[in-house]
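**Q** sequence and predicted structure, then a few things I'm wondering about:
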Amino acid sequence: MDKIRIAFIGCGGMSSQLQQCIPMVPEFEFVATCDLVEEKAASNARRFGALRHYTDYNEMFKNEDLYAVAVVGRPEDKLHRDIGIECLQRGYHIYTEKPPATTAEGAKMLVDASVESGKTGMVGTMWRHAPAHQIAKQLMNEDAFGEACQYHTRYLAPSPRLQEAGSPFAWPFMLDQVIHPTDCMRFFMGQVSEVFALGAIDAASSTVSMSVNLRYENGGIGTMTLGTGPTLEAMVFVKGTGNQAIQVLETRRLRRYRMPTWLGAGGGYADTPTEEWDLNTAFHSIGRPGYLEEMQHWAASLQAETQPHASLEDSYQNMRVLEAISRSIETGEVVQIPV
């Protein structure tokens, strides 16, 4: 395949983070930017090397020969879902920022449009693409790790949006933030079958707190401790049946525990031996681990003409988990997620 001709719809802050990666992905030819605010579209085209800029994506589609389109903006159905579906129906492969829609039903509409059009779709849940998580997945695939049987995430993040009238529990926070650890959890553990969650919102302090218990289709169990916090904190821990465990801190630092601490005799424990990697990716000047890598993965999947991981189907399943968490908090009941 020749260079992959792409365009971006949306030139806000998140889109700009991704557009700055494009010159580092040689498989891409950055054809055009598009934004309702011409100054933004023109500035991003100039900064990141796009050939042209537009304020009307219909005009862009008429004038440009494109293979794939990235739709990146606010979490609104009229953008990611509706324009994403339109792009698929016009014959373009797509990338959308998370969430692809504001409901699981809307995310399923994108999946269906992808199937009907025969075009692929990827969603910007970049945690799974961070090098530390990719290495963790490789270590989990080694025979000595065994089967993943237990999982834990601790995730705190500032969030200006907590709750909206008529929406499920803490739904803006779910869409803005919780979708990241949820996708990463499914990347490591597979499909979720059962959810029980507790949650609270303190309006006076703008604080959300959640504790989630999970069961997976592979028989494993897990927990997620989630909430707003004064700073961004992320921790992932996965245990295997081979008496090994892997921990990733801040999506950058990886630890592997694979030596038993029990000495086999009364009162005897050894200091826990660990192997550690510090995978800070600041050398390529991209804000967070995973942004450049997800663009590289998008390019590779487009060249191979295969569905990417972090696909539209992945994101639909993430949205089902988010809805199950909110529903469990609201009802106080265990929520099943059927296959």
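**A** Thanks, I have it. Computed from a predicted structure; not experimentally measured. Residues are numbered from 1 along each chain as shown.

**Q** from now on I want contacts and neighbour counts done on CA atoms only, so please keep to that.
**A** OK.

**Q** can you map out the helices along the stretch 51-200 of the chain?
**A** In the stretch 51-200 of the chain, the helices defined using DSSP state H, counting those that start in this stretch lie at 57-63, 82-89, 104-117, 131-140, 171-173, 179-189.

**Q** and for the longest one, what's in contact with it?
**A** By C-alpha atoms under 8 Å, 6 or more residues apart in numbering, the list of residues contacting helix 104-117 from outside reads 77, 81, 84-85, 88-89, 91, 100-101, 120-121, 312-313, 315-317, 319-320, 323.

**Q** can you rerun that using 10 Å?
**A** 77, 80-82, 84-94, 99-101, 103, 118-121, 311-323 (C-alpha atoms under 10 Å, 6 or more residues apart in numbering).

**Q** mind listing what the residue nearest to residue 188 when sequence neighbours are not counted touches?
**A** Of all residues not flanking residue 188 in the chain, residue 137 sits nearest, at 6.7 Å (C-alpha to C-alpha, 6 or more residues apart in numbering). By C-alpha under 10 Å, 6+ apart, the residues touching residue 137 are 128, 131, 187-188, 238, 246.

**Q** and for residue 3?
**A** 26-30, 67, 299, 303.

**Q** swap the cut-off to 8 Å and go again
**A** 26-29.

**Q** and residue 275, by the same measure?
**A** 255-257.

**Q** ok, so of those residues, who is nearest residue 156?
**A** Residue 156 lies nearest to residue 255 out of those, by C-alpha to C-alpha, at 20.2 Å.

**Q** the closest one contacts residue 279, doesn't it?
**A** No - Residue 255 is not in contact with residue 279 according to C-alpha atoms under 8 Å; the separation is 10.9 Å.

**Q** and those two? which has more neighbours close in?
**A** Just comparing residue 255 and residue 279: by other C-alpha atoms under 10 Å the higher neighbour count belongs to residue 255, 19 against 16.

**Q** roughly how far does the more buried one sit from residue 185?
**A** Taken as C-alpha to C-alpha, to the nearest Å, the spacing of residue 255 relative to residue 185 amounts to 17 Å.

**Q** residue 217 now?
**A** Taken as C-alpha to C-alpha, the span from residue 217 to residue 185 is 13 Å.

**Q** more neighbours: which of those two?
**A** residue 185 (25 against 15).

**Q** structure two is appended below for comparative analysis:
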Amino acid sequence: MEKLRLGLIGCGRISKNHFEAISQIPEAEYVAVADIIRERAEEAAKTYNIPSVYTDYHKMLDKEQLDAVSICTPSGLHPSIGIDVANHKINVITEKPMAINVEGADKLIHACDENNVQLFVVKQNRLNTTMQLLKRAVDKGRFGRIYMAQSNVFWQRPQSYYDAAKWRGTWEFDGGAFLNQASHYVDALYWLLGNVGSVMAYTATMARHIEAEDTGCAILHFRSGIIATLNVTMLTYPKNFEGSITIIGEKGTVKVGGVAVNKIEKWEFEEYDDDDRIVEEANYQPPNVYGFGHNPYYRNVVDVLLKRAEPLTDGRDGRKSVEIVQAIYLSAKTGKRISLPL
């Protein structure tokens, strides 16, 4: 069987997860990589046995016969590069967030629609075993009425992290702690609890020399009436401490915690379900805050491209978390409650 031919643009920190995931899927392979720093692209190509290296991704798109391209560049570049990929009639796989604002997200969605190509937004945390278990409990109605939820992202990003790449912490290319590090948690709250009706927030840049925020708190009021809080900081001493989601309902309380929603810390329901037996098995020790979700994520992408499955997350799904974070920033800036949709 002919393998799906993939390309990747941006061989930085997150690209390793993409290369590793595809290396475990026999029906697909990376055949080309592009990075403006040639050494970085060459190192990736050597490590993962990829034949073609480019410093200009446009040349890669022109020369290579590709089924899909993974975009692992700074967030602010995701829409423009994704549009270029779509205009070559190639399917788009973009890291989160898909854009730094709704306008960018909409342009990318429109380009993929126009060119009749798939748009996949990486939301690997949804596929972690712990989160799958929590989602099932919500979908089965085990909580009864859900009253409240809380998500904490108490991580550490030292100044050296921001200094290592000029784009980090800038409004043009990155956004702050909410849009970059906490975007998976924003997505998880929406995925678990439904649409957000309005948002109120405070943000601050307390200790890092960056344009965007390193700390903030947001209150999300869901259309269903659920009230949720999201507390985020990159200033936790001395290292990443907690990435958690807690849901409190009339018939159940669950906290999925650990460093990156990798450990079920509380799981209590009024009525028994067979899922209760596998709670311990769902816990895992992630190698980093990204977890193991890229592997099943790419399994789905490949199955969709081979017409065996429906996509788990598309552009319109990916747009939701961008819109919620944009509302958080708008509230923090104006001091007002912001209603959604924007």
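**A** Structure received. For clarity, every value in this text was computed on a predicted model and none was experimentally measured.

**Q** superposed, what's their TM-score?
**A** The TM-score (TM-score structural alignment, normalised by the length of structure 1) is 0.83; 320 aligned residues with a C-alpha RMSD of 3.0 Å.

**Q** could you find the counterpart of residue 123 of structure 2 in structure 1?
**A** Correspondence of residue 123 of structure 2 to structure 1, assessed by TM-score structural alignment: residue 125.

**Q** next up, the contacts around that match.
**A** 97-98, 179-180, 183, 310.

**Q** farthest pair within those?
**A** 97 and 183 (13.2 Å).

**Q** tell me where the stretch 151-300 of structure 2 has helices.
**A** Under DSSP H, counting those that start in this stretch, the stretch 151-300 of structure 2 gives helices at 159-163, 183-193, 279-282, 294-305.

**Q** nearest to residue 332 of structure 2, of the ones you listed?
**A** Using C-alpha to C-alpha, those put helix 183-193 closest to residue 332 of structure 2, at 16.0 Å.

**Q** now the angle from the closest one to helix 129-139?
**A** Going by axes from the mean of the first three to the mean of the last three C-alpha atoms, to 10 degrees, helix 183-193 of structure 2 is angled at 30 degrees with respect to helix 129-139.

**Q** where in structure 1 does helix 183-193 of structure 2 fall?
**A** Using TM-score structural alignment, helix 183-193 of structure 2 pairs with 179-189 in structure 1.

**Q** and that stretch, how far out from the chain's middle?
**A** Mean-position distance between stretch 179-189 of structure 1 and its chain equals 7 Å (C-alpha atoms, centre = their mean, to the nearest Å).

**Q** for that stretch, give me every contacting residue.
**A** Stretch 179-189 of structure 1 has contacts (C-alpha under 8 Å, 6+ apart) with 98-99, 125-128, 137, 148, 151, 153, 155, 192, 216, 218, 220, 238, 310, 314-315, 318-319, 321-322.

**Q** how about stretch 238-251 of structure 1?
**A** For stretch 238-251 of structure 1, the external contacting residues (C-alpha under 8 Å, 6+ apart) are 127, 130, 132-133, 136, 140, 144-152, 188, 233-237, 254-260, 289.

**Q** can you pull the buried residues of that stretch?
**A** 238-240, 244-251 (16 or more other C-alpha atoms under 10 Å).

**Q** how long is that stretch end to end?
**A** 14 Å.

**Q** got it, and stretch 3-17 of structure 2?
**A** Using C-alpha to C-alpha, the end-to-end distance of stretch 3-17 of structure 2 comes to 20 Å.

**Q** onto which residues of structure 1 does it map?
**A** Counting by TM-score structural alignment, stretch 3-17 of structure 2 corresponds to residues 3-17.

**Q** in that stretch, what counts as buried?
**A** 4-12, 15-17.

**Q** burial measure for the equivalent of residue 258 of structure 1 over in structure 2, as a count.
**A** Alignment note (TM-score structural alignment): residue 258 of structure 1 maps to residue 269 of structure 2. Residue 269 of structure 2 has 18 neighbouring residues, counting by other C-alpha under 10 Å.

**Q** nearest residue to residue 269 of structure 2 other than its sequence neighbours?
**A** In space, and not counting its chain neighbours, residue 269 of structure 2 is closest to residue 252: 4.2 Å by C-alpha to C-alpha, 6+ apart.

**Q** longest helix in structure 1, by residue count?
**A** Identified as the longest helix of structure 1 according to DSSP state H is helix 312-331.

**Q** which other helices and strands does it contact?
**A** helix 104-117, strand 121-124, helix 179-189, strand 192-202, strand 335-336 (3 or more C-alpha pairs under 8 Å, 6 or more residues apart in numbering; DSSP states H and E).

**Q** redo that, cut-off 7 Å
**A** helix 104-117, strand 121-124, helix 179-189, strand 192-202 (3 or more C-alpha pairs under 7 Å, 6 or more residues apart in numbering; DSSP states H and E).

**Q** hmm, who's touching the shortest one?
**A** Right, strand 121-124 of structure 1. The contact list for strand 121-124 of structure 1 (C-alpha atoms under 7 Å, 6 or more residues apart in numbering) reads 93-98, 100, 114, 308, 310-312, 315.

**Q** orientation of the longest helix of structure 1 relative to strand 192-202 in degrees?
**A** 50 degrees.

**Q** how about helix 312-331 of structure 1, aligned to which bit of structure 2?
**A** Under TM-score structural alignment, the match for helix 312-331 of structure 1 is residues 315-334.
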